[in-house]
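# Predicted model, plus sequence, below.
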Amino acid sequence: MDIRTVGVEEEFLLVDPDSGTPRAAADAVLRQEPHGGDDGLLQNELQREQLETCTRPCSSMSELADQIRRRRHVAAAAARRQGVAIAALGTSPLPVRATVTPKARYLRMAEEYALTAAEHLTCGCHVHVAVESADEGVAVLDRIRPWLPPLLALSANSPFWQGVDSGYASYRRQVLGRWPSSGPTELFGTPAAYRTAIEELLETGAILDEGMVYFDARLSCRYPTIEIRVADVCLLIDDAVLIATLVAALVETAARAWRSGVPAAPVRTAQLKLATWRAARSGLRQDLVHPITGHPAPAESVVRALLDHTAPVLADNGDLVTVEGLLLGVLKRGNGAEQQWEVHQRTGDLSRVVAHAVSQTLES
């Protein structure tokens, strides 16, 4: 593929600008900005206390950065006109009783999945990367599996849950784990095997439709893309750009390996679950599971291994130096979870954690 385009979906909390408490304002925001204005696109989600932005497919890192920045500013302006603010937080630090968006599918999910749906006020960053075919897409899915936990560790931005410190850098990950079809996947091998796996899930009746296949990475139902869903929404624009660019490079690296006949690493799904749990628990604070050795290794060496793994593609695209700089920035200041913890340790006030996130959501 000459140009592998990338698109990003980001979910944000809608919060009271004074108290930091989530507000059920998505309906009002979308009524007065049904298309997001300025060619942006805003959408609602399962809960009315959140809003989703979607970029166009982008063919360069600079275009992607501009799109993410523009979408965040459009969403912030639309929210402000309804008396709320957007906050790039993976979960709400303050206690909240979320409300379901009154759409038929969401109401059915609320009924079927009970507390799992009622408590699912989480915000992620979903990255779509173009693929040429289902064959290439499945080959990529099989080859990126061990590299997804480091992306979660880098993006982790949800340490607080219902007013308490969860002890996890990404508690959003724990909440996602309640859904029946979430998490890492097995090796598929072929598109036919992938389709069989999806059909078998649907036949159980435990999920309502294919949109509820919440794998960490999946073939998109709507677009000719791979959708990587593992990351928390990132606090800073630069971090969102970093995650999306690494994901795109990871996809191209896997596609090149497939075309060269390099087999997918036979990592067991159980080991991937452990690596993902470790990334969610400690983020960048402690050891992670190394994608190549399967053994504990310092978080910095693991994320640098991800950079080394994708470096040839990043260099070909002219992005390597920029990505190195963005990665160094995260390692120096910490991910969103570290920044939330720091504000709370300094102030003892979760509303200040939310206020800090609101102020940083539009910053690079």
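Everything's here; your move.
# hey, let's count contacts and neighbours off CA atoms from now on
Noted.
# ok, which stretches of the stretch 201-350 of the chain are helices?
All helices of the stretch 201-350 of the chain, identified by DSSP state H, counting those that start in this stretch, fall at 237-259, 269-282, 299-316, 320-333, 336-347, 350-360.
# next SSE after the helix or strand harbouring L13?
Assigning secondary structure by DSSP states H and E places L13 in strand 6-15. Going down the chain from strand 6-15, the next helix or strand is helix 26-32, by DSSP H and E.
# L284 against G334, yeah?
Yes - between L284 and G334 there is a contact under Cα atoms under 8 Å: 7.4 Å.
# who's in contact with A311?
Residues in contact with A311 (Cα atoms under 8 Å, 6 or more residues apart in numbering) are L320.
# related to what we said a few turns ago, of L284 and G334, who's got more company?
When neighbours are counted by other Cα atoms under 10 Å, L284 and G334 differ, and L284 comes out ahead with 27 against 19.
# ok, second structure coming up, stack it against the first:
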Amino acid sequence: MGVEEEYLLVTPEGVPAAQSPAVLGLAARTLTSTPQPGGDVEKEFKREQVETSTHPCTDLRELLEQVRAGRERVDDVAQGAGVRIAALGTAPQAVDPTVIPDRRAQAIRERFGLTAREQLTCGCHVHVSVADDDEGVHVLDHMRPWTSVLLALSANSPSWQGVASGYASYRSQVWGRWPTAGATAPFGDAATYRSVVEDLLATGTILDDGMLYFDARLSQRYPTVEVRVADVCLDAGDAALQAALVRALADTAVAAPRATGPRAEVLAAASWRAARSGLSGELVSPVTWRPAPAAQVVGELLEHVRAALEANGDLEAVERQLAALALRGNGAVEQLSWRARGADDLEVVRRATARTLGAPPAAA
């Protein structure tokens, strides 16, 4: 398993800054070609953000160490360009973001207009290895009901363009504007998955298969399933939690009969509920498909993957992280609590930078 994280680049004062070319240039000059914990520093769609990734891991503790190391490394490089990183799904203040100087990115901007121009969002992507595409599709079909719970756990974007959105994850709503984003119907097998991809490409709507923005997909670069539903997490431990749960969902799927689950329309409604209230209200239960308290639904996910977590040696760590998350809340809850204590946009970003790099949550 591995984790990719996208971060906002911000000034020390807390203003989003279009400094990714400078940061990437420094990274190319100062980071050696020898693989290091935390992986590479990479470009993203906007100049106001960068991405880093872990190397593949089997041990959850090692993965968490790599997430933390990656955050520290990219922040160290960013400081050389006069900026910091913040693990925020969206910026709290109004931003007019700029597309990177890349031919493909500029083509996307021209084709998709305001959707592309406004798309300054940061997510957390989890990769888990699979034996082949058929196993990968089996995993995709099986985990469909549970991706909304992963979103609720990670929700970390309550603001959009300077206003309170009323959502725990407004990033997911902005991301949903892309024509291929969101839940999918079950594919059944790899041949059907490839046929759907070919049909989408044949419409001429998306540029290439890199624009398949499903909540979960087969990776174009690695022999993995890539789960893309989560906001980037304020707390590094929550990013590792996402990875542990995704791996456990994949292992549970491999041991289970082929699943179909509900229609994509129902999954879309469940994702909307998760985006709206995160862990602070009701979610749609993947067991009953009825509203239930978020804590109950998270418990249902835990029970669904308990055997896999035990087999992987992850159960104790996952239970501990879920307990911590329930106590402090996800990133959206933390941001809103800072607001309630008088923090303005700049202070929210500064506190987010501190939390990104390991500062403990504020006392209740």
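Cool, got the structure. These numbers come from a predicted model, not from an experiment.
# TM between them?
Once superposed, chain against chain, the TM-score is 0.96 (TM-score structural alignment, normalised by the length of structure 1); 354 aligned residues with a Cα RMSD of 1.1 Å.
# Could you export the helices of the stretch 201-350 of structure 1 to JSON lines, including columns for distance to L89 of structure 1?
Output for the helices of the stretch 201-350 of structure 1, formatted as JSON lines (distance: least, Cα to Cα, whole Å):
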{"stretch": "helix 237-259", "distance to L89 of structure 1": "12"}
{"stretch": "helix 269-282", "distance to L89 of structure 1": "15"}
{"stretch": "helix 299-316", "distance to L89 of structure 1": "22"}
{"stretch": "helix 320-333", "distance to L89 of structure 1": "16"}
{"stretch": "helix 336-347", "distance to L89 of structure 1": "8"}
{"stretch": "helix 350-360", "distance to L89 of structure 1": "7"}
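# so which of those helices gets nearest L94 of structure 1?
When the helices of the stretch 201-350 of structure 1 are compared by Cα to Cα, helix 350-360 sits nearest L94 of structure 1, at 6.4 Å.
# Against which helices or strands is that closest one packed?
Secondary-structure packing of helix 350-360 of structure 1 (3 or more Cα pairs under 8 Å, 6 or more residues apart in numbering; DSSP states H and E): strand 85-87, helix 336-347.
# neighbouring contacts of the following helix or strand past the first one?
Stepping forward along the backbone from strand 85-87 of structure 1, the first helix or strand reached (DSSP H and E) is helix 104-118. The set of residues external to helix 104-118 of structure 1 that reach it, using Cα under 8 Å, 6+ apart, is L46, R97, A98, T99, V100, T101, V175, R178, W179, L208.
# among these, who's most crowded?
That'd be L46 among the contacts of helix 104-118 of structure 1, by other Cα under 10 Å, with 23 neighbours.
# Contact partners for it?
By Cα under 8 Å, 6+ apart, the residues touching L46 of structure 1 are V100, T101, Y106, H120, L121.
# Also V323 of structure 1?
L242, T245, L246, L314.
# make it 10 Å
Applying Cα atoms under 10 Å, 6 or more residues apart in numbering to V323 of structure 1 gives the contacts 61, 238-239, 241-243, 245-246, 307, 311, 314-315, 329.
# ok, so of those residues, who is nearest W161 of structure 1?
The closest of the contacts of V323 of structure 1 to W161 of structure 1 turns out to be D239 (Cα to Cα; 22.1 Å).
# count of neighbours near that closest one?
Neighbours of D239 of structure 1 (other Cα under 10 Å): 22.
# hang on, it packs against T322?
No - counting by Cα atoms under 10 Å, D239 of structure 1 stays clear of T322, with 11.9 Å between them.
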